[in-house]
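Engineer: A predicted structure for the sequence below; I have some questions about it.
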Amino acid sequence: MGVNLPLDPTGEPSLAERSVPRRAPLTGAALSAVEERILAPLNEAQRRAVTTTAGPLLVLAGAGSGKTRVITHRIAWLIQHEGVAPWKILAVTFTNKAAAEMRDRLHEMIGEAARDVAMGTFHSLCARMLRRDGEAIGLPKGFTIYDADDQARVIKGFLKEDDLPATGETKPSLILGAISRAKNDGLNADQMEDRAITHHERLVARFARRYATELKRLDAVDFDDLLLEGLRLLQEAPAVADRYRAKWEYLHVDEYQDTNRIQYTWVRELAAKHGNLCVVGDDDQSIYSWRGADIRNILDFERDWPTAEVVPLEQNYRSTQTILDAAHGVVSNNEGRKKKKLWTELEGGDQITVYGAFDPEDEAAWIVRRIEEASAVVTGRRADAPEPVSLNGIAILYRTNAQSRAIEEALLRSSIPYQLIGGTRFYQRREVKDALAWLRVLRSDTDRISYERILNVPPRGIGDKTIELLRAAAAPSVSAPDGTPYGHVIAAAGRGEVAGVNTRARNSLAGIADVISRLRDRIAAVTLPELLDGVYSESGLRAHLASEGVEGEERWANLLELRGISGRFMELAPLDALDRFVEDTALVADQDAFDGDAERVTLITLHAAKGLEWPTVFISGLTEGLFPHSRALMDQEQMEEERRLCYVGITRAKRRLSLSYALRRGWGDGDGAPSRFLAEIPEELLVVANDDDPRADGETRFGRGFRSARAGFAGGESWREGSGTPGAPSGAFRPGRDLEARRRAYSAGARSGSLRVPDTDGIDEAPDDDEFIGEAPELMQPVGRIPPWAATGRGAAGAPPQTAGTPLPPPLRPRTVAPARARIPGERYFRDGDRVLHPSFGEGIVVTSKLTRHDEEVTIAFAGSGVKTLAASIANLEVQG
């Protein structure tokens, strides 16, 4: 980042803090200079928000209205105009990325004083408060923060003990989700049991009690506990609470519409003494109710703080008026919102393009073709086009993670680089979690989950039986009511003091204990990168990855990246650096992995895209039942949140916006209809791309289906039952003629090996959750050579038009093995479009392949497993005829 790490905002005031009185406000020329520098870049509403410093303030900041600028300029105004000491100011954000951006901007304005402003996410601030003062409520200083993977391991341990499956109602993610929602509502295990009515609720309550007991025994907390314990610290430790209330006289909360009940109460507790609370947010962007966010926090702010001033920011600096009017056309249909309408001084702006596709593959192919046409970087054919688009200025947004599959395949086919946000995050990669587990055990003897992660990384022959013996030895007993720390048990087992552990396991455990002891001795004497070097070397991680070939090289690169990140903490004392590094890596969010400078297209869910922006945006999947989601069709509150999500997606676009939908989402699905949100956008703002489609005549073009949908929604037609898409109006499309005509139009050049995944009911209940439920994907037609138009990435949308007499595609033929192909040194064996069979992944199409120093890497789109890159020498691939 551009500035040094902030000082710990939760510590005791320094001598300087205690002795420096509040500076008197500036006057004369000095005042004029400060006012000019801070206020000149702001519009009238922003100035009012910045200079209103006493008492509660609600800043209603519409999308792209400069809310970060307002917060940073307000803090600068407090320090340089009002004479407030920087350490008296607290600013709370929701992501590390937002906090870092805010601090960088503040540093540019006021210099090193920015380091003294307390700034961070709710979770990071609570974590640091608890590190310092948690013992006041019985929480040890050295607690471990468990992420989602660690939490799942705990629940899986319970399931194994109870001989229960990790599926159905005892699926770990479902249990943990229910526990998390209860915690966000402020409920503990006792309260969950009292309120449980159904069998599943009683089951979850029992697991919640065991889960809480186990985490306490392991000296661990999860993300929800950070907030709960942070609030409990303020409510049950009066002396500690008074110190923080006295320390922070001015509170700023960003994205206030996303706060849950615990965060809301935490803020009220801190602001109780001085009342100088500034919250910034937009009720139209409240899209996280599924994780506890309560829109009432912002809607009822004036009721909670009767003396509050309200400043609306309605001037937008991001998007064209066309885009803003489209977003307003959608969100203005919500009843539960504060009235406001964004406007801009930006001139120009194209109409919004709408495309109706036959299926997700057609939709993806059209998006890719539009990217090729707009980007001189990709094609090299449009260098003379006005304002050629860079790939890093393009984003494709979708409602659920499962939708990215077709888009990824189309991009791969056209060799367009992309970054997938919300896939496997950096800190969730296996080797990175392995390394972090080693760091965690260096600071905790009780973290069983981390200890068990490192026992066989690299493999050491420590089996399940040995692990059960270690767990039994660590469990509570008459002599040790609270149990024995797991690290102590491992050391004892290495000395032969745990009965039943065989010689091989005993030697391995002795080696682990010895490595941990040596690394602990070095912590205070080396930098954090040097400590990681020791972990990589002495744990055996480095040697293990070196033996894994190409895959090992990629994983080793991730460990080197982790080492580089650790260098950011070198200015802290060694122990503090280790604690902060482990803590911050546990609190990283999806958006923190976003690289806005990378020359590649961004694929991201609508939820994860909030707070980001691009010159060109595609929103795919605007089909009734998908977006809005089927769960919202009969629920007014959920429908309003879906509408807000659409508003967020539209306002991510700066200059160009394209919206698309598919009438068929997957194999076996009924006919779908365009989303109602398309009908809510004023028609004069839209242009239907299908009107220029040479393959479709006036009777069959998808533009007719789109217009029928508009008419159906506008006319208030009754929702039909038993249709392919719940909630679609009966006049939204013509299922007989339109779909059959589209089938004929595409049959002339139907994509060989078109892979279709069935629609899912997987509402994006966690933006980084890639799981979805549905039938097994199937191959819809035979896989063979990809025709030239498909190889360019155009898919069916780039196929030649149907001509009279063109036969329909043949039925699926039996699988045959192709004749043996000669292997020529220095040349690729696998060709783009080859139909191949893998013993585990099944049938797929070769998207591309490339030669490496020792092998051929083959990228294949599998019907049941998605896109994978395999080493040809060990993949056992069979080319089919």
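Structural biologist: Perfect, thanks for sending it.
Engineer: Could you use CA atoms for every contact and neighbour count after this?
Structural biologist: Will do.
Engineer: right, and residue 538 touches residue 515 too?
Structural biologist: Yes. In this structure, residue 538 is within contact of residue 515 by CA atoms under 8 Å, at 6.5 Å.
Engineer: Take this one as well and set it beside the first:
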Amino acid sequence: MPVPGPAAFGRGVVVSSGAAPPAPWSDAPVVTIDDDVLADPAATVVTLHDAWARRQPIVVALGVDPARFRHPESIDTEPWRLAPDAEPWSDRLHFLVWANTYDARAGEPTWWWGVKAARVADGATARADGVADITLPGGAPAWIDGGPRRPWSLDDTDGAEVVHSESVEAGTLATVPAPVEPSAPLAVDQLAAVGHMAGPSRVIAPAGSGKTRVLTERLRHLHRDRGYEPAGVLAVAYNKQAQLEMQARTTDFRPRVRTLNSLGLWVLAEHRRRSPAVVNERDVRDLVESLMPGGRPRRSNTDPIGPYVESLSLIRLGLVDPDVVEAMRDDVPGLAAMFPEYRRRLADRGVVDFDEQIYSAVETLLRDGPFRRSMQSTCRHLLVDEFQDLTPAHVLMLRLLALPALDVFGVGDDDQCIYGHAGADPAFLIDYAGLFPGAVAHPLNVNYRCPVEVVDGARTLLGYNHRRVAKAITAGPDNDTMAGTLRLVEHASDAAATAAVDVVSAWLAEPGVEPVSIALLARVNSLLLAPHVALHVAGIPVSSVLRPDVLERTGMRAALAYLRIAASSEAMAAGDIVEILRRPTRGLPQWFPERLHRRARWSVRQLRAVADQVTDKDGHKVHRLADDLHVVTDAGRAGTTRDVLETVRDDVGLGSAMSLLDRTGGGQGSSHLDDLEGLLGVADLHPDVGGFEQWLRDVFGRAVDPDGVT
């Protein structure tokens, strides 16, 4: 038969190892598949994928029976042992060998897609005249394209229609529409992203650049203009609110839209033939508490369960070794042993928690190769929102589903990465092409929402990020150009809360300005603590996202315990000393907390007496603890709340300890060091060390006003 079809298709050929390729491929690069490749296929898969994505004709020389890599591989490995870019290489190897190649092992090249297509519909026939691959039931000639899906003009295909191989696999011979521009009125940069031709794409979308519109119009373009099978296109939203917004904008064609967690739950439901129930936070905490090591008495104003819940999340979403997580924290003894038992208990009950929806979905996709292949047929084209906030487990799940073509349209902004506590990393956007080979960058450069001064200020501020995608951000042509829309207020580092109250009070003094019209933002939640409290103290109504449980975060708990110690001087509560034992770490023996709980109160002198009763090695550590507590109690006798907190941060070393915890991924949505700064921001509002904590809790006990400052 005449081969190899229109040159634009870039078709290759498969031959037996050692055989000469047919004449059309005599000068094409040769990729050999042999035993060595099957033992370590990564490099060969990269080469094959590059050729397939660029439609470069190649010769695949088969030196092994292709049945050896035909069936999808199953991987029985704990997901936390894997990197986000891990994959069963056979998925891509099998696909790339055959996706866009003739089979010439028997001599005459055979285009198997034409043979398969002829079986899809009555009246369709394969043809060997070189005019096309098949004759459609209506008599029209058509090619079956096996490359990355894209629209074709008749000029590119010698006047014949095109059916994509995805359609053949879906049981239809629907022809590929001619190229058309997206129908929505879009800006130039948005139009380029929505009309992206083929393969994966990274869309960097700064705030106000029309991210959601680009996503929804891309969905509409694929469904309406390009005729993609709806069962193969899936949009993935970061949370329920984003999912509902996408659905509200696409009611005219109702695409499939799922959140990340509902995607994981769907994977599990398909595999188990039923959807597992999702337990609530109370059930999670009860289960964790039942598995915690003994001898951990619950103390007032502490939450010993929370650190375990956070650490279980870091293991499963951050894909971190349980032993590493336990070692890098000082408040989760026995975590590594708890982890498999916690998961076993969930499995025995047939339920999942929030993070297990993702982790168990990844595990299922890895362990059941045939099931993974069936799910991949429903996720051929993924559109993923808020890519910068994906954790390693999210990325791994999406890649497993997007294999083998890895056609993912990822939208996000590396400058807005806010969920680093579970391993979210702007590198997933920065190095996007490493995860999704051949990805084309489509930056959105225009902010259509904010006044020009605000856009200019944001651009300057974001420029201080050293690890980011280089980007230009400009204001839209219709943005507000009024001067004074951005005002910078300089203040001392310890006067942020007072400055915020002054600004808000000045606004409220203007005619017609209501508290509900004012929003106060901070980099992380814990830095809202000072303005939250200061506004309350000033009598300004507040509707804040902060709740009393912010005081139970690791850094907060330790700092408040030090304040109680400073106020109690020679009668330090045993529970408070236990709370700060490992903040900073002091290497004290495991039996020491139990020894402390033998009495309710301690003085520094009594602690030193214990040091004289133990080995020299342990005694030195106890003396070091006593030295630290002596410094803290001295600060409490002579100084203010701020004096004590600064002493604890700088002299005792709590600041360094919290920085270390932040670097190791143990943050809970924001930095532990920020927690200390948050407390310091409120310290001057109540300088009395002894009454500070109760005063702070009383402020949080006040009712939130829904019409207050946000």
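Structural biologist: Structure received. These figures come from a predicted structure and were not determined experimentally.
Engineer: which SSE is residue 639 of the first structure in?
Structural biologist: helix 636-650 (DSSP states H and E).
Engineer: okay, and that helix goes to which residues in the second structure?
Structural biologist: Counting by TM-score structural alignment, helix 636-650 of the first structure lines up with no residues of the second structure.
Engineer: how far is that helix from where the chain is centred?
Structural biologist: 18 Å (CA atoms, centre = their mean, to the nearest Å).
Engineer: Helices of the stretch 151-300 of the first structure, residue ranges please.
Structural biologist: 172-184, 189-195, 199-217, 223-236, 238-247, 261-271, 296-299 (DSSP state H, counting those that start in this stretch).
Engineer: out of those helices, which comes closest to residue 491 of the first structure?
Structural biologist: helix 199-217 (18.9 Å; CA to CA).
Engineer: That closest one vs the second structure - mean distance after superposition?
Structural biologist: Mean deviation of helix 199-217 of the first structure relative to the second structure after superposition (mean CA distance after the TM-score superposition for the first structure): 3.3 Å.
Engineer: helices and strands around that helix, which ones?
Structural biologist: helix 148-162, helix 172-184, helix 189-195 (3 or more CA pairs under 8 Å, 6 or more residues apart in numbering; DSSP states H and E).
Engineer: Please work out which of those is packed deepest.
Structural biologist: Mean neighbour count (mean count of other CA atoms under 10 Å) peaks for helix 172-184 among these, with a mean of 19.
Engineer: relative to helix 261-271, how tilted is that one?
Structural biologist: If you take axes from the mean of the first three to the mean of the last three CA atoms, to 10 degrees, helix 172-184 of the first structure sits at 30 degrees to helix 261-271.
Engineer: just checking, what packs against helix 172-184 of the first structure?
Structural biologist: helix 148-162, helix 199-217, helix 223-236.
Engineer: So which of those helices is nearest residue 424 of the first structure?
Structural biologist: Nearest of these (CA to CA): helix 148-162, 12.1 Å.
Engineer: outside of that closest one, which residues touch it?
Structural biologist: Contact partners of helix 148-162 of the first structure, identified using CA atoms under 8 Å, 6 or more residues apart in numbering, comprise 165-166, 170, 172-173, 176, 207, 211, 214, 222, 449.
Engineer: Would you check which pair of those lies furthest apart?
Structural biologist: 165 and 222 (23.4 Å).
Engineer: Name the residue in these two with the higher neighbour count.
Structural biologist: residue 222 (19 against 13; other CA atoms under 10 Å).
Engineer: Quick check: the aligned residue for that one in the second structure?
Structural biologist: Match for residue 222 of the first structure (TM-score structural alignment): residue 353.
Engineer: What distance do you get for its match to residue 281 of the second structure?
Structural biologist: 8 Å (CA to CA, to the nearest Å).
Engineer: Residue 236 of the second structure: what secondary structure?
Structural biologist: With DSSP: H, G, I helix; E, B strand; the rest coil as the basis, residue 236 of the second structure sits in strand.
Engineer: Equivalent analysis for the one 10 residues further on, please.
Structural biologist: Secondary structure assignment for residue 246 of the second structure (three-state DSSP): helix.
Engineer: That one contacts residue 217, doesn't it?
Structural biologist: No. Residue 246 of the second structure is beyond contact range of residue 217, at 10.0 Å (criterion: CA under 8 Å).
Engineer: Contacts only, for the match of residue 222 of the first structure.
Structural biologist: 278-280, 284, 346.
Engineer: Near the residue nearest to residue 634 of the second structure when sequence neighbours are not counted, how many other residues are there?
Structural biologist: Ranked by CA to CA, 6 or more residues apart in numbering and with sequence neighbours excluded, the top spatial neighbour of residue 634 of the second structure is residue 566, at 7.4 Å. The local packing of residue 566 of the second structure (other CA under 10 Å) involves 28 other residues.
Engineer: Identify the residue of the first structure aligned to residue 566 of the second structure.
Structural biologist: For residue 566 of the second structure, no residue is aligned by TM-score structural alignment.
Engineer: Wasn't residue 566 of the second structure part of a strand?
Structural biologist: No. Counting by three-state DSSP, residue 566 of the second structure is located in no strand; its state is helix.
Engineer: quick one: it from residue 647 of the second structure, how far?
Structural biologist: Residue 566 of the second structure is 11 Å from residue 647 of the second structure, by CA to CA.
Engineer: which neighbours do these two share?
Structural biologist: By CA under 8 Å, 6+ apart, the residues touching both residue 566 of the second structure and residue 647 are 632, 635.
Engineer: And the lengthiest helix in the second structure, how far out from the chain middle?
Structural biologist: Counting by DSSP state H, the longest helix found in the second structure is helix 616-638. Its chain's C-alpha centre and that of helix 616-638 of the second structure lie 42 Å apart, by CA atoms, centre = their mean.
Engineer: ditto for stretch 252-262 of the first structure
Structural biologist: In terms of CA atoms, centre = their mean, the centre of stretch 252-262 of the first structure is set 18 Å apart from its chain centre.
Engineer: Can you point out the buried residues in it?
Structural biologist: By 16 or more other CA atoms under 10 Å, the buried positions in stretch 252-262 of the first structure come out as 252-262.
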